[in-house]
Every structure is written in C-alpha cells, then in structure tokens.
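A.B. asks: need the 3D shape of this:
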Amino acid sequence: MKMTKVWQLEGELLAGQLTEAAELLKAGELVAFPTETVYGLGADARSTQAVEQIFAAKGRPSDNPLIVHIASIGQLDELVLPYPELASRLMQQLWPGPLTIVLPVKPGAVSPLVTAGLATVGVRMPDHAAALELIGQANCPVAAPSANRSGRPSPTTAAHVLEDLDGAIAGIVDGGATGVGLESTVVELAGDNVIRILRPGGVTPEQLLLAAPDAMIDTPPAKAEATEAPRSPGMKYTHYAPQGDMEIVQGDAVEMTAYIRQAIAQAKSEGLKTGALVFAEREGDFDADVVLTYGGGKRQLEQAAQRLYAALRQFDAEGVQRIWAEGCEEQGIGLALMNRLAKAAGNQVTRL
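C.D. replies: Next up, the predicted model:
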C-alpha cells in the first residue's frame, strides 16, 4: 500500500506548490488533481506502466478509453494527426473548458491502453489553474479518468478521492470543491459539420451551436451504447452509482410527489432505510429517512449538477438502501444531469 500524500492549495496558486506532484507524475506515479468538472486521476499518457496503474487503482474495464488532458494547444502536435477545421473552431471557442474532442491519434503517441485499441483519442484542456499548472510542469500529456473506484459516484472534493483511493495512489492535489460537478462533454466530428455527442456534460448542446452555428448536433442511438466498444468514457457501463437501489421519477409535480411518498411508505414497511433527492422547493414534502436537496430550485440546474455526486455519496455514508430522485427537463445542463442520474439508477427511470 502506498502512502498517499495530500498537497493543500491555499490562496494564490504558486508554481512551487505543485513541483513535487509534477515530479511524481513524470516518474510514472498516479496523482489526483482538481479540474473544473470533477477530480481526475492522472498518469503519463505515454507510459503503459503508468496507465496500467489507473486501471488497477480504479478497477476499471480495460476496453473503456481514457481522456488525455493537455495544458496548451501546442501539445496536440505530438498527440494527434491532422483534424477537421471544425475541431479547431470548437477549441478556440470552448477550450480551456469541459469539452473533450475525439481526434485521430498519432501512432505511438500514447499507450494503447489509453485508446482501448481505437484509432482515436479524446483530448481536452481543463479550465482549472491547478490542473493546467500541474500538466504544464509535468510536461507530458496526462491520461485522467475520474479519481474514484469504477462505478462509484465521481469525486468533487479531495475527501471523496481519499475515500476511494487512499493508499492506492501517490498523491492528491486538494484544490477544494470542483465547479461544474459533472464530467466533460465528449464529442466526435462526423463529416465537415456534424458534432456527435458521445457523452453529455459540462458544455451544453446550445453552447456547441454557439461556437459552431453552421454545425448540426447528433447523438448516437442508445442501442449502440450497449453493443459497441465504447468510443468514449461513460458510454457503456453503469456509472456514478450509490450503493442503495435508486429510481428516477420525472413528470407532473403532484403525481411525482404522490408516487414517491407511496414508494417510501412501502419501503419503510419492509424495514428499508429510505432516501429522497429533490429540488429545494420540495424538501419538506417527503418523510424519507434521509432527504437531500440538489441545493437549489428546479430552475437552478447548474447548482444541481454541482451537488449531485456529493449527495449520492452522502446516501452511502448514511446507509440508505432505497433512493428516489426527482428528475428534470433534458435541456441545457439538464441533459447531462439526467444522463448521470439514469446511469446512477441503472436506467430505472419512471416517467409519470
């Protein structure tokens, strides 16, 4: 078992604070670090030995590709083959930021474990000063999935990382709570003007269209997710799940409230510990053993996204066995929020 060191970032980010963490990354060790989305578990993307440790620490399936993080556009030259002009426009408008673009990988540029045998690699430039400083100092492309055990809710604080990976990795850069709270949007470019969303996330379809007004947005059929090798993280496997059984309920507020109340009463009669995750205006409507809110009202979806994973982990900490969560409209960041909720519930979604 490793001794996992924590570097606490306080006040203005100074380069010297991250020197040790960057040296460990260069030496082939695993270092978790904050991004604007969730905490990532970083390794030198060029080193198969380093990347192998990611899969071992997370318990992650080996056919699930990893996203490579860079600190400057200049790093793309060593990573990828020529790519469409549309990709350049998205980079100019939305990098740094929570957008991963799947690009043709340069042979031998990264470990084959990063691409899971595909001819492409997902790349992003995080919008977080500590992440950019760390990657820049390490001077290597950094493969970094979320810094949690595979299948668990993604970590939005350093404490979440320690909960899952203490003793399994070299260190954690503690930069406080993350901002977006959901992973990056992953896109691939189909043709000259089609943006295919492989995983919804921190960049909304509306933002993609603002960056490329002449492009069309496409999403692959759900059936392809289950049968094909995943072209992006978050496509194939159950993710983000709490330990309790979870159901998403969506629809008319009155019907939804009645449905969840009845379900809670039934579960309690069976001796199960119950939980409800709802928007703030409905906090007092349920008598579950643990009632958590998304932190805001139904129109404050950015706050809900930021709070989701911490709420799922709190249900685990309190031993909740059955959970009902209020759904939302699949617009804006709500598309990504519902995607993560459905994954966490194993696609148990009741629409009233």
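A.B. asks: when you work out contacts or count neighbours from here on, use the C-alpha atoms and nothing else.
C.D. replies: Will do.
A.B. asks: just the helices in the protein please.
C.D. replies: Per DSSP state H, the chain carries helices over the ranges 19-26, 48-58, 85-94, 112-115, 129-138, 158-165, 205-211, 222-227, 253-269, 301-317, 333-344.
A.B. asks: between those, which one is closest to residue 103.
C.D. replies: The closest of the helices of the chain to residue 103 is helix 85-94. By CA to CA, the value is 8.5 Å.
A.B. asks: circling back: between the helices of the chain, which one is nearest to residue 286?
C.D. replies: Closest of the helices of the chain to residue 286 is helix 253-269, at 6.2 Å (criterion: CA to CA).
A.B. asks: so which elements touch the closest one?
C.D. replies: Under the contact definition 3 or more CA pairs under 8 Å, 6 or more residues apart in numbering; DSSP states H and E, helix 253-269 sits against strand 245-250, strand 274-278.
A.B. asks: run the chain-centre distance for the shortest one.
C.D. replies: In terms of CA atoms, centre = their mean, to the nearest Å, the centre of strand 274-278 is found 22 Å from the chain centre.
A.B. asks: just the angle for it relative to helix 253-269, thanks.
C.D. replies: 160 degrees (axes from the mean of the first three to the mean of the last three CA atoms, to 10 degrees).
A.B. asks: sequence B follows; please return its structure for comparison with A:
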Amino acid sequence: MILDGRLPGSIAQAAQVLAAGGLVAFPTETVYGLGADAGNDGAVGGIFAAKGRPSDHPLIVHVADAAAAERFAAQVPPVAQRLMQAFWPGPLTLILPRRPERGAAAAGGQDSIGLRCPAHPVAHALLLACAQCTPPVDGLAGPSANRFGRVSPTTAAHVASEFDDGLLVLDGGATPVGIESAIVDCSRGQPVLLRPGVLTRSQIEQACGERLWLPEEMPDAGPRASGTLESHYAPDAKVRLMDGKLMQTALDLLGPDAAAIAVYARSALRTRSPHYRRMPDDAVETARQLFAVLREFDAQGVKLIWVEAPPDAPEWDGVRDRLQRAAAS
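C.D. replies: As a prediction, the model looks like this:
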C-alpha cells in the first residue's frame, strides 16, 4: 500500500504501524529504507525475514538528531561529534560503540552500531512522529527496501515491486542522492572509511580534522557494516564493467547481436542496441540515476549489461563501489 508521505495522516499511520512492531518503507535522501523500531528486536527480525538478509549482517539505525543517537551509542567520540555537526542530517553513517541494552538485533549482534540522521523531509517527519508514540520509538532500523543483495530502490514503485501489497510504503518521490550513505567507523580510535558515498574522502577528512583510514590499513578486521559484502546491489542481468574503447570494439564485432545487450556509458558509442543509455559526465548525477537505470534494464528483460567503468577520481568512488559489487555477483 503506497501512501503520500507528504500528508500528515500518512505519517501518523506509518508511525502507528512502527510503534506496533510492524514494517514501513520510507524515503531518505539516499535510497528507500525498510524500517522497523530499532529498539524492538522482534520488529527488527521482521526486516531480516522480509529481505532474506542474514541476521548477523548489521543494519543502519536512522535517528532524528544527534541527541537521539546517544540513546543507542554508549559514547560519541569527538571525531564523530565533528562529523555529525558537519554532515547531519545527510548521507553519512557513523559506526559507534553500542549501549549493551539497545539495538542488539539491528547491530547484527555486534557491540557497535551504525547511526545516521537522514535529510529527507518525509523521513524526518516520520522519525519525529515515532518519537511521540507511547512508548516512543527512538530510531528506525532501515536497510534498503529491497530483497537482500539486489538493486536498491530509489522510488516508491521500486519498493512496491519487491514486496507484497501489505507493506505500507511512504511515497516521497525519487530520492535525490540515489546511492547509500558513506560509512565511517568511529569505534576504534581513528576514523575508518568502510563504504564510500557521494561525500568524498577529502570532504570527510576536512570535517573531522583527521586522516581517514581505509580498512586494509587497519591491523584488525573491525566491525561488519551494511552494504560492504563483495557481491551486492546486483540486478537480475549480469553486469560487466568495461573500458569505453573496448566496449566500442566489442559492439562492432558483435554487430546485430549487440541489440540484446544493455549499454550504460559516458562515451558516445555506435550501437544498434535499443537499450543504450548515456551515463552523465557528472558523478553526482550518475549516482542519482544509477540504480533506476539498472532496474530499467531489468524491466526490459536484458540478460547482460555493459557499463563503462567510472573515471579513477575521488568523486566517483561511491558509484565505482556500487558497480564493482554489482558486477561481482
């Protein structure tokens, strides 16, 4: 059931469902999330069941503000406070030490928890309404509202295509960012970038005033985090990343047979494929449309998607990460 998320009545109805232990899909500025009361381990279990997601793969908890984050975090180190001030609300998730009594299921059983304050007005209104429930819902566990490992949804229609009609979906329009948040681990003494997003590494470093480490530079494995499995974000069709010149050569060799292949490329290619989409030269715009394009190709029934590899530039890190994981399936 899709409701207009701009209407107060829709927000109130969704908050009541969540307070009763149910699931609600809601928009954020990144992608649509499948939400449940993060403080109710039974409700959170419903997310894992609906998505077919392993229960030890942690979820991100959405909160209304930094004060609400402290209801789940045992401590908020200074570096995390600086990042909250710079980027919340916005597309940044912080991994923090978890209060032992809160959010065990959402954390996948770990002693750390991922927290984010979304910037989307519908998500914010929903969080505020949940906080007014009796008892209050302090945060929403909210992974992407799709089957586990598949392409994330950026519209309410995408969500409805993944689940049965019984799921309440708040429609907030197409998401403006289009890929999931960056994730920074602040639980180990120095900030570690676990997943890139539209925020660049240099932007995050400038805000936190410290070097941002990468997982491979750390002496231990660190906490598990959402969306960091090798294979993820995958459409039904097989994705192959290619250099633009190699792609043109392959299209020329295939001739008429190339019509069955979907192509998403920045280069102006000669192809007979009716499934050819130009990738924007801008990384932010590509992120905004990436998942919608992959879903569009799936809807067209193609079996193979050729994607021109993104440029080796920091602003493309988030798009490159999603495409590499989609191609790994």
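A.B. asks: circling back to that earlier point, can you lay out the helices of structure 1 as TSV showing mean neighbour count and distance to residue 279 of structure 1?
C.D. replies: Shown next, in TSV, are the helices of structure 1 (neighbours: other CA atoms under 10 Å; distance: least, CA to CA, whole Å):
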stretch	mean neighbour count	distance to residue 279 of structure 1
helix 19-26	19	39
helix 48-58	19	31
helix 85-94	16	29
helix 112-115	22	38
helix 129-138	22	31
helix 158-165	20	23
helix 205-211	17	23
helix 222-227	11	28
helix 253-269	15	11
helix 301-317	21	8
helix 333-344	23	13
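A.B. asks: any chance of the ones you listed in JSON lines, with distance to residue 243 of structure 1 too?
C.D. replies: JSON lines is the format used below for those (distance: least, CA to CA, whole Å):
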{"stretch": "helix 19-26", "distance to residue 243 of structure 1": "32"}
{"stretch": "helix 48-58", "distance to residue 243 of structure 1": "16"}
{"stretch": "helix 85-94", "distance to residue 243 of structure 1": "35"}
{"stretch": "helix 112-115", "distance to residue 243 of structure 1": "28"}
{"stretch": "helix 129-138", "distance to residue 243 of structure 1": "30"}
{"stretch": "helix 158-165", "distance to residue 243 of structure 1": "13"}
{"stretch": "helix 205-211", "distance to residue 243 of structure 1": "31"}
{"stretch": "helix 222-227", "distance to residue 243 of structure 1": "22"}
{"stretch": "helix 253-269", "distance to residue 243 of structure 1": "16"}
{"stretch": "helix 301-317", "distance to residue 243 of structure 1": "6"}
{"stretch": "helix 333-344", "distance to residue 243 of structure 1": "10"}
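A.B. asks: check contacts around the residue opposite residue 170 of structure 1 in structure 2 once aligned.
C.D. replies: Using TM-score structural alignment as the criterion, residue 170 of structure 1 maps onto residue 167 of structure 2. Counting by CA atoms under 8 Å, 6 or more residues apart in numbering, residue 167 of structure 2 touches 1, 23-25, 160.
A.B. asks: tell me which of the residues you listed persist in structure 1.
C.D. replies: Checked against structure 1 using both residues aligned by TM-score structural alignment, their matches' CA atoms under 8 Å, those keep these contacts: 1, 23-24.
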